[in-house]
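Novice: sequence and predicted structure are below.
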Amino acid sequence: MSRPSVRRVTWRALRARRGDLARLCGWSLVESLPALLAGLLVARAVDDGFLAGRLLDGLAWLGVLAVTVLVGAAATGRTYRSLGALVEPFRDEVAAQVVRGALRDATRAGGRPDSAAVTRLTHQMEIVRDTFAGLLMVTRGFLFSAGAALLGLLALAPVVAVLAAAPLLAGLVVFLAALPAMVGHQRAYVRAGEQLGQAASAALAGHRDVVACGAQARVVSDVERWVSAQAAAERTLARMAVIRSLSLGIGGWLPLVVLLSAAPWLVGRGLTAGAVLGALIYVSTGLQPALHTLVQGLGGGGLRYAVTLENILRAGPGPDGPHLPAPATGTPRFHPPARPVAGPPAVEVRELTFGYGPRARPVLENFSLTLADGEHLAVVGPSGVGKSTLAALLAGLVPPQAGTVHLAGATVADVEPADLARMRVLVPQEAYVFTGSLADNLRYLRPDAADDLLEGTVAALGAGPLATRLGGLDAPVVPALLSAGERQLIAAVRAWLAPAPLVVLDEATCHLDPALEATVESAFARRPGSLVVIAHRISSALRADRVLVLDGAEPVVGTHEQLMARSATYRALVGCWDDPVALPQTAATRRR
């Protein structure tokens, strides 16, 4: 399905808030009363008052005009309130679109963080909000003010309305004919700015490598090229102001010239001096300002709105963009997610090769591994050997240079992010906890989880004392007030509740004490599905069915007993990692 267009998104936002739009139009109608009555009241004041020798009558008509101006001013304040009710929710929706797009690109297979998303969420987002508000104001201002002025001219003298409307329409035609070219130049300007931001961000992020390789001149040249491109686009955009000036000259000033030139002829046809003056007032205070505001608004803010929103929609997810995985319904009692039916292995890695750079030594090379459904694997090895890289490869966060990763028979690279989220959950070392209630944090991956399921899971993972200290499931959670271990514990409960059959814990319990870590890992081991633990302590390996040893050479996999006999690295790790608690029985020993 194609992405929604700017026009469709705008109309959908307006239709969704028809009540607020109706209030804005209603107050705009009241606001336009001075534009509708100004010429008529001035004509009556001149013809029936001042020229007739009745000063008080003339002042009375002007007093009526003053009252209409006050009424219009009061209505102007109400229009801004109605405008806020339309603009702020629209801004929130577009911001959510930006975030969804950035998360989609960062979490899909082979995806990476998009530095331009920061520009879209800050600078471009504010442009959309401000220009959307400005677009609504100038459009409704032109429709009501120019419409009121034309109605007033018709009431004053139809022939005067024709003389004023003809150049007004000609000026509008000139402006609208040039509008597509203006949009194109504005689009080039916005994209040049975004490319400049990406180039500058990449240069700053890699400045050490740039200096080490002696590539300063090349990087400066690349960034300078984008600076020049943005400057050229801005100069071209500035030249389009000539078109706006031409349109204003034809539609705004030419009606005044026509009316002044035709004044003797109009008076000869019986038009009074007051009517001529009233017609000039309608043109100078109604039509001309309305056209000026419309041309400047559409030619400036309107172009920025269309192009910037188009850029955001282009980068965001489509209409059927990714959402959180829909969990299984109906969980009135404490029970784990359903075990998947028998089928292909939970994880199958085939001839996997990955390295950080084309000339870097591979972290993994021609690596293969099969993890059966329900199996518990621990990954151990020295720091920096590639354990977290393997976790990211299994989760589909980074693409391999060669080989494939399969989850439940599906190739990770071919799976959509939304489907991948239903297949695995990765818990990193730095746990994510957001401001909200404890229950909201725990239900993040399973929104329909009942309270008794939350309470049972909290107890099973040893998080009961934390929940009690916070004040229960409905208690507010402030991430800054939690320790690193407490945040990890909340993230572990959340992952246990997730409907995904595969859980990858990437040193996700490193800030817990050994006893609590054992409780958490034992709870995950009892959870139906498969478990991969990037171990922080050797006790994690002893709790696993099998252990994978990464040491920068040939990976070795086996049980604890097998590795003690086959792997010098594993023997060294067991000897070096001295836990303050007794090591548990191995999985193989338990099976005996």
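Specialist: Alright, I've got the coordinates. Everything numeric in this text was worked out from a predicted model, so none of it was measured.
Novice: for the rest of this, base every contact and every neighbour count on C-alpha atoms.
Specialist: Noted.
Novice: ranges for the strands of the stretch 251-400 of the chain?
Specialist: 347-354, 364-371, 376-380 (DSSP state E, counting those that start in this stretch).
Novice: among these, which is nearest Leu563?
Specialist: Distance to Leu563, taken as C-alpha to C-alpha, is lowest for strand 376-380 among these, at 11.4 Å.
Novice: tell me what the closest one is packed against?
Specialist: Contacts defined by 3 or more C-alpha pairs under 8 Å, 6 or more residues apart in numbering; DSSP states H and E place strand 376-380 against strand 530-534, helix 538-542, strand 546-549.
Novice: can I get these in a markdown table including distance to Gln186 and mean neighbour count?
Specialist: Output for the helices and strands packed on strand 376-380, formatted as a markdown table (distance: least, C-alpha to C-alpha, whole Å; neighbours: other C-alpha atoms under 10 Å):
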| stretch | distance to Gln186 | mean neighbour count |
| --- | --- | --- |
| strand 530-534 | 49 | 27 |
| helix 538-542 | 57 | 23 |
| strand 546-549 | 55 | 26 |
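Novice: put this beside the first:
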Amino acid sequence: MSGPGVRRTTWAALRARRRALGRLAAWSAVEALPALLGGALVARAVDRGFLAGQFGTGLAWLAGLAAAVLVGAAASGRVYRSLGAVVEPFRDDLAARVVWGALRDATRAGGRADSASVARLTHQVEVVRDTFGGLLLVVRGFLFTAGAALLGLFALAPPLAGAVAAPLLVGLAVFAASLPAMVAHQRAQVSAGERLGRSAASALAGHRDVVACGAQERVVSDVDRRVTAQADAERTLARMAALRSLSLGVGGWLPVVVLVLAAPWLVRQGLSAGAVLGALVYVTTGLQPALHAVVQGVGGGGLRYAVTLDRILRTSPPPGPAPLPSTRPAADGAPATDGDAGPATRSDAASSPPAAGPAPRTGPAGEAGSVPPAVALRGLTFRYGPHARPVLTDLTLTVAAGEHVAVVGPSGAGKSTLAALVSGLVPPESGTVHLAGVPTAGTAPQELARLRVLLPQEAYVRTGSLGDNLRYLHPGVDDATVLAAVRTLGAGPLLSRLGGLDADLDPAALSAGERQLVAAVRAYLAPAPLVILDEATCHLDPTLEATVEHAFAHRGGTLVVIAHRISSATRARRVVVFDGDRPLVGTHDDLLLRSPVYRELVGHWEDVAPPARVPLGRP
């Protein structure tokens, strides 16, 4: 029914609990007592009681059947108790395996904690627990109930037992032959659902990046393909229910038809009417319900059990010593191979800028008046809601073309709001925003994407190849230019680890720093002249963050950085600090003298008090 790993794990779980399994089998045999005696007691009640004119004798035989039913019902309670003794330890073992695997991934070199993965796998453990219990229940029910019914039928009339057993075996054979296809379609349905979930979660997490790139249609199309694939898988799985119906028809209903049609002939051959009725009781109350339960149980919960357990076994290794790391850490703890550094290393960061992107500028070009400012804010006011306190009030700021500006301030001061306003993602309450002389108000997202590229903290990485992700904003760029950009931004170890530009990416398998690095290379290749980094390197280590910012500063065009570390501010030509109601603009040294908020931020970032400054005009 499934892969060897699922079979081995299932048999190991059953062997480890042989005593509990023995109790379950014993109580199941008692529970099957009505299936064993039902037809025979009905036959005697008819032949020796009602047809013989002995009404009391017939009722006595039926009373014996009622007693057997009561005994079987009492045994059912013991069956469920014994079932728990088998199922619950299996569930605990799987949960321990999942938690151990998550801890190992979080503590190994290059690993990371992934609570979402643990929650998903824990949910899958509960699915396995429920389906394993249901599967064990229906299989042992079929074995004992159908076996008891066939044994009773054979004792009642051996020829009838053969006539009933033949279609039953054919129905089971049809069902068994269809199981591999059912498992494959169930696995495809689960995989399609997981791919849809990853695609939708990735799109939602990076929605600012998607909107900033003007890529809504492409992302919606990608998610739509996943929805269609999942719907197709669901429909295919639903069509497989026809095979279950065929199995039930052949194995469960065909024996009834055979008995009804053959009844006159059987009576003429000397079989009593009670025996014929008893045979129908064995088929309709024993064999048919048992076959229906096992086909529906194995064809439904059994398939989910096989596929879900297979997913757990593939993603959660058995407990044991963690392997020694054979890689060295790179960005955000991501492993990078020691031997083959691939086409890029961090020492290449400042060399060979790619041909893609805007033409390099030697300095602020707007001063001569021939080139419009890269960013021009006039009287900008913004608040979240009509009665909220303004986040920005009457802000006027000009960023010249080719300039490098850093924006700093306390958390919640409005830095990311300013980035969203500058990029045109949200409209201001009043005032205007112009990018290279073009107003953001009324400009289509695709046009804005040609003017600026925004890298938010939540970087968007789509399912597909690494090369497709890096060319997301510049599809026509060649491999040589992409590899040059990878070298310039220090992403060579990541490229080597993933397997090159043609490697398929699973966004959920990348760390936050790796996703930021992919988005950084993508933005570096974009032809937009303005780059806005909204804490877009916060998950990178300081060295790699400096490499990325240095690359963007020498890329050509204009760079606005929402600073995450003080080093970002010291690298900028000008710094904008949110100090009170109005931002202050100046150089790093200038703001240390003028802004108490900036001095406090510098002291916090450096974890030391800033040096005392002698006031101007005093010794």
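Specialist: Received, thanks. Treat the numbers as computed from the prediction; the structure is a model and nothing was measured.
Novice: any idea what the TM-score comes out to?
Specialist: The TM-score (TM-score structural alignment, normalised by the length of structure 1) is 0.56; 368 aligned residues with a C-alpha RMSD of 4.0 Å.
Novice: related to what we said a few turns ago, let me know which of the strands of the stretch 251-400 of structure 1 is tucked in deepest.
Specialist: Among the strands of the stretch 251-400 of structure 1, the stretch with the highest mean neighbour count (mean count of other C-alpha atoms under 10 Å) is strand 376-380, at a mean of 26.
Novice: contact partners of that strand?
Specialist: 371, 387, 525, 530-536, 538, 540-541, 544-550 (C-alpha atoms under 8 Å, 6 or more residues apart in numbering).
Novice: over to stretch 43-53 of structure 2?
Specialist: Identification of contacts with stretch 43-53 of structure 2 by C-alpha under 8 Å, 6+ apart yields 54-62, 272-278.
Novice: recalculate using a threshold of 6 Å.
Specialist: Identification of contacts with stretch 43-53 of structure 2 by C-alpha atoms under 6 Å, 6 or more residues apart in numbering yields Phe55, Thr57, Gly58, Trp61, Gly274, Ala275, Gly278.
Novice: tell me the contacts of the first one?
Specialist: By that I understand Phe55 of structure 2. Listed by C-alpha under 6 Å, 6+ apart, the contact set of Phe55 of structure 2 reads Gly49.
Novice: got it, and the second one?
Specialist: Contacts for Thr57 of structure 2 (C-alpha under 6 Å, 6+ apart) come out as Gly49.
Novice: what distance separates the helix or strand containing it from the centre of its chain?
Specialist: For Thr57 of structure 2, the element it lies in under DSSP states H and E is helix 55-107. Distance, stretch centre to chain centre, for helix 55-107 of structure 2: 33 Å (C-alpha atoms, centre = their mean, to the nearest Å).
Novice: check the fit of it onto structure 1 and give the mean distance.
Specialist: Mean deviation of helix 55-107 of structure 2 relative to structure 1 after superposition (mean C-alpha distance after the TM-score superposition for structure 1): 1.5 Å.
Novice: who are the packing partners of the next helix or strand after that helix?
Specialist: Next helix or strand after helix 55-107 of structure 2 toward the C-terminus (DSSP H and E): helix 115-156. If you count contacts as 3 or more C-alpha pairs under 6 Å, 6 or more residues apart in numbering; DSSP states H and E, helix 115-156 of structure 2 packs onto helix 33-44, helix 288-297.
Novice: dump the ones you listed to JSON lines, plus distance to Leu559 of structure 2 and mean neighbour count.
Specialist: Formatted as JSON lines, those follow (distance: least, C-alpha to C-alpha, whole Å; neighbours: other C-alpha under 10 Å):
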{"stretch": "helix 33-44", "distance to Leu559 of structure 2": "81", "mean neighbour count": "25"}
{"stretch": "helix 288-297", "distance to Leu559 of structure 2": "61", "mean neighbour count": "21"}
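Novice: these: which one's closest to Trp11 of structure 2?
Specialist: Of these, nearest to Trp11 of structure 2 by C-alpha to C-alpha is helix 288-297, at 18.6 Å.
Novice: now do that closest one: which elements does it pack against?
Specialist: Checking 3+ C-alpha pairs under 6 Å, 6+ apart, helix 288-297 of structure 2 ends up next to helix 115-156.
Novice: what's the average distance of the helix it packs on to structure 1?
Specialist: Mean deviation for helix 115-156 of structure 2: 1.5 Å (mean C-alpha distance after the TM-score superposition for structure 1).
Novice: between that helix and helix 33-44, what angle do the directions make?
Specialist: If you take axes from the mean of the first three to the mean of the last three C-alpha atoms, to 10 degrees, helix 115-156 of structure 2 sits at 30 degrees to helix 33-44.
Novice: now do helix 115-156 of structure 2: distance to the chain's middle.
Specialist: 27 Å.
Novice: on the C-terminal side of it, identify the next helix or strand.
Specialist: helix 158-205.
Novice: pull the residues that contact whichever helix or strand comes after that following helix.
Specialist: Heading C-terminal from helix 158-205 of structure 2, the first helix or strand you meet, by DSSP H and E, is helix 207-213. Outside helix 207-213 of structure 2, the residues within contact range by C-alpha under 6 Å, 6+ apart are Ala449, Leu454.
Novice: next: stretch 242-252 of structure 1.
Specialist: Counting by C-alpha under 6 Å, 6+ apart, Pro167, Leu168, Gly171, Val174, Phe175, Gln288 sit against stretch 242-252 of structure 1.
Novice: kindly report the same for stretch 263-283 of structure 2.
Specialist: By C-alpha under 6 Å, 6+ apart, stretch 263-283 of structure 2 touches Gly39, Ala40, Val42, Ala43, Val46, Asp47, Ala149.
Novice: which two among the contacts of stretch 242-252 of structure 1 are spaced furthest apart?
Specialist: Longest span within the contacts of stretch 242-252 of structure 1, C-alpha to C-alpha: Val174 and Gln288, 15.5 Å.
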